[in-house]
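# Make a model of this:
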Amino acid sequence: MAAVKSDIEIARMAQKKQIMEVGAALGIPAEQLAPYGHDKAKVSADFIHGLSDRPDGRLILVTAINPTPAGEGKTTTTVGLGDGLNRIGKKAVICVREPSLGPCFGMKGGAAGGGHAQVIPMEDINLHFTGDFHAITSAHNLLAAMIDNHLYWGNALDIDVRRITWRRAMDMNDRALRQMVGALGGVANGFPRECGFDITVASEVMAILCLAEDFEDLEQRLGGIIVAYRRDKTPVFARDLKADGAMAVLLKDAMQPNLVQTLENNPAFVHGGPFANIAHGCNSVIATKAALKLGDYVVTEAGFGADLGAEKFFDIKCRKAGLKPAAAVIVATVRALKMNGGVAKEALGAEDVAALTRGCANLGRHIANVRRFGVPVVVAINHFTTDTDAEIAAVQDYVSRHGADAILCRHWAEGSAGITELAERVVELADGGQADFKPLYPDAMPLMEKIETVASKIYHAGEVTADKSVRDQLAAWEAQGYRELPVCIAKTQYSFSTDPTLRGAPEGHVVHVREVRLSAGAGFVVAITGEIMTMPGLPSSPSAERIFLNDDGHIEGLF
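Predicted structure coming up:
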C-alpha cells in the first residue's frame, strides 16, 4: 500500500497557474493586480471600487461542530466546496482567513486546507504570506508607542496611567508576555506601568481591517479606538494622539485582498485572520464583497464551531456589512462526533455507533442554532478512512430526523470529484429562496441582555454571571453611546459551555463574564468568559519542534 502523501507534499506537486491568469479568469486586468511573486497578488482598491454596480452572487457559509483533537476539516471543506462548485459548472470564489503564526508553530502546523483541497502556495500562506499580519502588528504597536511617548512628553491629554487599555501585540503564542511591567530602567525610559501583549489576531486593528469597507472607513475606525481614560473617566481615542493617519498608512497595502488559487486553479481570496474564540473569526468584508461581485457563488468560513464563528459571522459581520447569507454548511466528522459521545482519541478507529449517536447531540444543536438565523443548512460529513458504513448511516439518519441532509464528502482524498453531491445540494439551497436571514438580537437591546441572549439561545446556558464592575462598565458604555454595538463573546471553542472538557450539548451551565473590553473602532464589545486567553501559550510539544528546511531547501512540518 502506497504511503499517503502529506498536505505539504501534495501542495508542492501542484501545477500552479500564473496569478495573472487566475485573475484574468475572474475578469481582473493585470494592471489591477500587484503580484507578490508568480502565484499570489493583491487586488487594487480602485478595481474593487469599480465593481459596486454589479449584482451580488450567493453567499455560502461553512461552519462546523465544536472542534476536537480528532479533527473536523472546516477550511478543507470550504476549499473543496469551492472547487466542487466550479467542477459542476458554477463560477465560485473562495474566501478564507490568513493563518496566524501562533497556531502554525503551536498546535495546528498550518491552516490552508488539507489533502487535495488546499489553497496554494501553502507554505507562503502559512508563513508571512504578503506581510499583512506584520503590517497589522506594526500599526498596533505604533499606537502603543505613541501612548507612552505622549506620557513621556508631558501627558497633555491628562491620561490616567492606571487606566490605559491599549496593550501591545505580536503574532506568536508567548504566555510570558500576557502580563508585564514596562518602561523600567530609569527616567529616560518613561513611566513604569503594568502592560502586556495580545496575539495579533486578537488585536482590534485586525478586527478593524476585516470589517472596514474601504481605506476611508479604515482610517475612521482606527481613529475611534479607545486607548485609555482620563482621571474623569472620559475616553482618549487614537485620533486624540494623532495616530490614526500613520496607522492607516501602514495598513494601506494590507487592506488590499490577496488573490491565490486552489490546487485545481480556482480563485481564492485569503485575507485577514481574526480568531473566532477571542475575536469575530471571519475573513475581511472587503474580500467577501469583492468576491460576491466577481462570482456567482462565494464560499466563506467562520472560525471554530458554529457557536462562535457562525454566530459572530451572522451577528457582527453580516449585520455590519449588510450581507445576506443564502445557505450554510455544517462540517462534521464521524471521529469528532464519537469524541463528543465519550470515546477517547486513541479508540476512535473502532466502530461505535452508540457513542456516535450520543455525540450527534452536538451536531443537532448547531443545526438548530444556524436555522435560528433564518439560514438553510446542509451537513457535510468529512470522510475519514476509518469511518464505517454503519456510522455514516447513523449520522445521516440523525440529520434526516432534524429535517436536513448529511452528505458524505471525499474531497480530502479526491478533490472536487469527491464533493460534487454537496455542491449540487448547496446550489439548490442557495437558489431556492429559503433564506430569511436575521440577526439573533436587535441593535437596541442593552449590552448585558445581548450577552445573555447569545448565552441562553446559542450556548443553552442556564445563567450568565458577572461582577458588579463588569455590569457597571457596560452601563457606562451605553451612556457614552455604545449601546447599539453587537457583542463578541470570547469563549473556549471546545464546548458550548466555558468548560473545554464539557463536550456534547450541555444544558443549564453557567457562563461567567470576567472582563469586558470596548472595541469602539471595530464596532463591538468583547465579553471575556471562563479561562480564555487573548495571548495563547505553546503546548508541551509545539509544532515548531518539527518544522525545518530539508536538504532540498523545502519546508517540512507544515500540515
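# Every contact and neighbour count from this point should use C-alpha atoms.
OK.
# element containing the nearest residue to residue 29 once chain neighbours are set aside?
Distance criterion CA to CA, 6 or more residues apart in numbering; nearest residue to residue 29, sequence neighbours excluded, is residue 23 at 7.1 Å. Assignment of secondary structure by DSSP states H and E places residue 23 within helix 19-25.
# just checking, what packs against that helix?
Applying 3 or more CA pairs under 8 Å, 6 or more residues apart in numbering; DSSP states H and E, one finds that helix 19-25 makes contact with strand 33-35, strand 258-262.
# before we go on, could you also do this sequence so I can check it against the first one:
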Amino acid sequence: MAFKTDIEIAREAQKKPIQEIGQKLGIEPADLVPYGHDKAKVSADFIARQAGNKDGKLILVTAINPTPAGEGKTTTTVGLGDGLNAIGKKAAICIREASLGPCFGMKGGAAGGGYAQVVPMEEMNLHFTGDFHAITSAHNLLSAMIDNHIYWGNDLQIDSRRVVWRRVMDMNDRALRDIVTSLGGVANGFPSQAGFDITVASEVMAILCLATDLEDLQERLGNIIVAYTRDRKPVTCRDIKADGAMTVLLKDAMQPNLVQTLENNPAFVHGGPFANIAHGCNSVVATRTALKLADYVVTEAGFGADLGAEKFMDIKCRKAGIAPSAVVIVATIRAMKMNGGVLKQDLGAENIDAVNKGCANLGRHIENIKKFGVPAVVAINHFAGDTDAEVDAVRDYVKSLGSEAILCKHWADGSKGIEDLARRVVEIAESGEADFKTLYPDDMPLFKKIETIAQKIYRADEVLADKKIRDQLKQWEEAGYGHLPICMAKTQYSFTTDPNRRGAPDGHSVPIREVRLSAGAGFIVAICGEIMTMPGLPRVPSSESIRLNDQGLIEGLF
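As a prediction, the model looks like this:
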C-alpha cells in the first residue's frame, strides 16, 4: 500500500478562509490582519481586550529524546488538538514557526505530518509571514549600531575586544561561526573578532517569545547587554539607543499568526527558538491569547522532555505565570527499539527485548515530568509496522510506573485515531490533579541551578566548569542577575552531552563550555559539550533536492 506524502496530503487540504477559522475562537474579521486567504495575524488591540477572560486548560506535548526513527511530537500536538475538537471541546493549538536552517539542512519542516498537519505547510516552512526576517533584521540593526558607535568616537568607551553581541542569520553556515570584521582599512572601522548564530538562537527571538506586549518588548530589548567597557561595566542596547528602532521592526512580528489544521481547527504558529540552544517554546503572547479564547490549548516544547519540557516549566511558565494541567509524552515503538540498540535498517522486525530495553529512556522522562507536579500520559505514535506485542510491552512498562500509554493513529486517521488520548487528557486536566512547581527557586545560586538541572533531569554526577565560568556566574549574581533561570544549550539526542549515548545513562558529567547572559530575555545560557549555536549543513543537505517542478510546485521541502 502506497502512502501519500505529507506534502501531497497538504496540497489536497480543503482549507477554509482564515476569517472562518478566526470566528471559531470569537475573533471577528476586523481583528485579523490577513496574509493572503489562509493565514493572518491577530491584532494587538484584540488581544488586549481579552485580558479579563477566564483561562482555558493548558496541555503540554513533549517527547522522548529524538532518534533517526522519528517520534512525531508536532504531529501528535496537531492530532490532539483535532481530537479534542472532534469530541466536542473548544480547542486551539500553539506551535512554533519553522527555521529555514533545518528545512534546507536535514531535519525538515515543522508543521506535523500525515493527516495531522497545519496548513499552509509550504509557506509555514519557508518565509511564512516574515517574522524571522524581522527578528534577523532587528538583531543585526543592533550589531550595525554598535560598530557605528565605536566608529564615530565611542562615547560609551566600549572595549571592542569585549563586544558580546554576535550577528545572526536564519541558515546553517558553519563558516560564519567565527569571523573577523572590518578589514580593509580605516574607512571600514576597527578590525575585530566576531561571529554569527542562527536566528532561532538570537536573544531577540527569545525576547519576542517571552514579551507580553510591545511596551514589555522594548523594555526587554533595551536590557540586552551588548558589550563591556575597559573597566568591565556593561553597555546595553538602550545605551546604544537601538531599542526603539528594533521595536518598530518587530511591531508586526509580535502579533501571533493564525492558521488551520487539515480539519479546519485553529492553530497559532508564532516564534521559533530551538530547544537545544534556546528555550524551545512558542510565544507567550500566542499561548496566553489561545488560553483566553479556547477551553483547551495544546502546545509543544521542542525536542525531548529533558530540554523542551524542562525549559517550558522553568522558563516559560515561570515568566508567564501559566501552568500545564497535563503533559503528553510522545514515543514510538521504532524509537524504543533504537534506544534498545537496534539499527535503523533493522527496525521493521519485531523485537520485544529491544523495546523493553529502550523503554528506560521513556521511563526517565516520565519520572522527570512528575518532578514538576504535573500528571503525564504517554502517546504511542503508531507506525504501520508496529506489532501488538510491542505496543503491549510499552503499555505494560508505562503502567508499572503508575502512568498510562495510549496508542494513537492520528498520522493515518486524523482526529479519529487520537480520540482515546483526547478523552483521557480531558479527564486528567479536569481532575485538578496537577500541582505545578518549578524545579528550582529563583533565589538559588546560578551554578547550583545548573547542577540541579544536570543532576535531577540529566542524572549526572557532576557539572564540570572551570574557575572562569564559576567566577562569571558569581559576577552576574553580584550585578543583580542571580534570580534568573538557566537555559541549557545541550545536545537533544541524549541525557548526556554525548549525542551517541542513548537510553537512560547516569553517572556521567556535564561539561559547561561557556555561559552567556541574556539580560533582556531574562535567563542565563549554559553551553554544554560540543553544542553549536550556529549549525552546519550535513554532507548531503536537503537543499540539494528542493526545487520547483514543471507545474511550478515545490518538491523536496518535506
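# Can you add mean neighbour count and distance to residue 438 of structure 1 and give the helices and strands packed on helix 19-25 of structure 1 back as CSV?
CSV is the format used below for those (neighbours: other CA atoms under 10 Å; distance: least, CA to CA, whole Å):
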stretch, mean neighbour count, distance to residue 438 of structure 1
strand 33-35, 20, 36
strand 258-262, 27, 30
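# Nearest to residue 330 of structure 1 among those would be which one?
Closest approach to residue 330 of structure 1 among the helices and strands packed on helix 19-25 of structure 1 (CA to CA): strand 258-262, 21.2 Å.
# Remind me what the next helix or strand after the closest one packs against, helices and strands.
Moving toward the C-terminus from strand 258-262 of structure 1, the next helix or strand (DSSP H and E) is strand 267-270. The contact analysis (3+ CA pairs under 8 Å, 6+ apart) places strand 267-270 of structure 1 against strand 92-96, strand 258-262, helix 285-294.
# what helices or strands is the longest one leaning on?
Yep, that's helix 285-294 of structure 1 we're talking about. Other helices and strands packing on helix 285-294 of structure 1, by 3+ CA pairs under 8 Å, 6+ apart, are strand 92-96, helix 204-211, strand 267-270, strand 297-301.
# so how far does it sit from its counterpart in structure 2?
Compared with structure 2 after the fit, helix 285-294 of structure 1 shows a mean deviation of 0.2 Å (mean CA distance after the TM-score superposition for structure 1).
# That helix versus helix 204-211: what angle between them?
In terms of direction (axes from the mean of the first three to the mean of the last three CA atoms, to 10 degrees), helix 285-294 of structure 1 departs from helix 204-211 by 10 degrees.
# mind checking how far helix 285-294 of structure 1 is from the chain centre?
Offset of helix 285-294 of structure 1 from its chain centre (CA atoms, centre = their mean, to the nearest Å): 16 Å.
# where do the strands sit along the stretch 351-500 of structure 2?
With strands called from DSSP state E, counting those that start in this stretch, the stretch 351-500 of structure 2 shows them at 376-381, 405-408, 460-464, 486-489.
# Against which helices or strands is the last one packed?
Okay, so that is strand 486-489 of structure 2. With contacts taken as 3+ CA pairs under 8 Å, 6+ apart, strand 486-489 of structure 2 sits against helix 446-456, strand 523-528.
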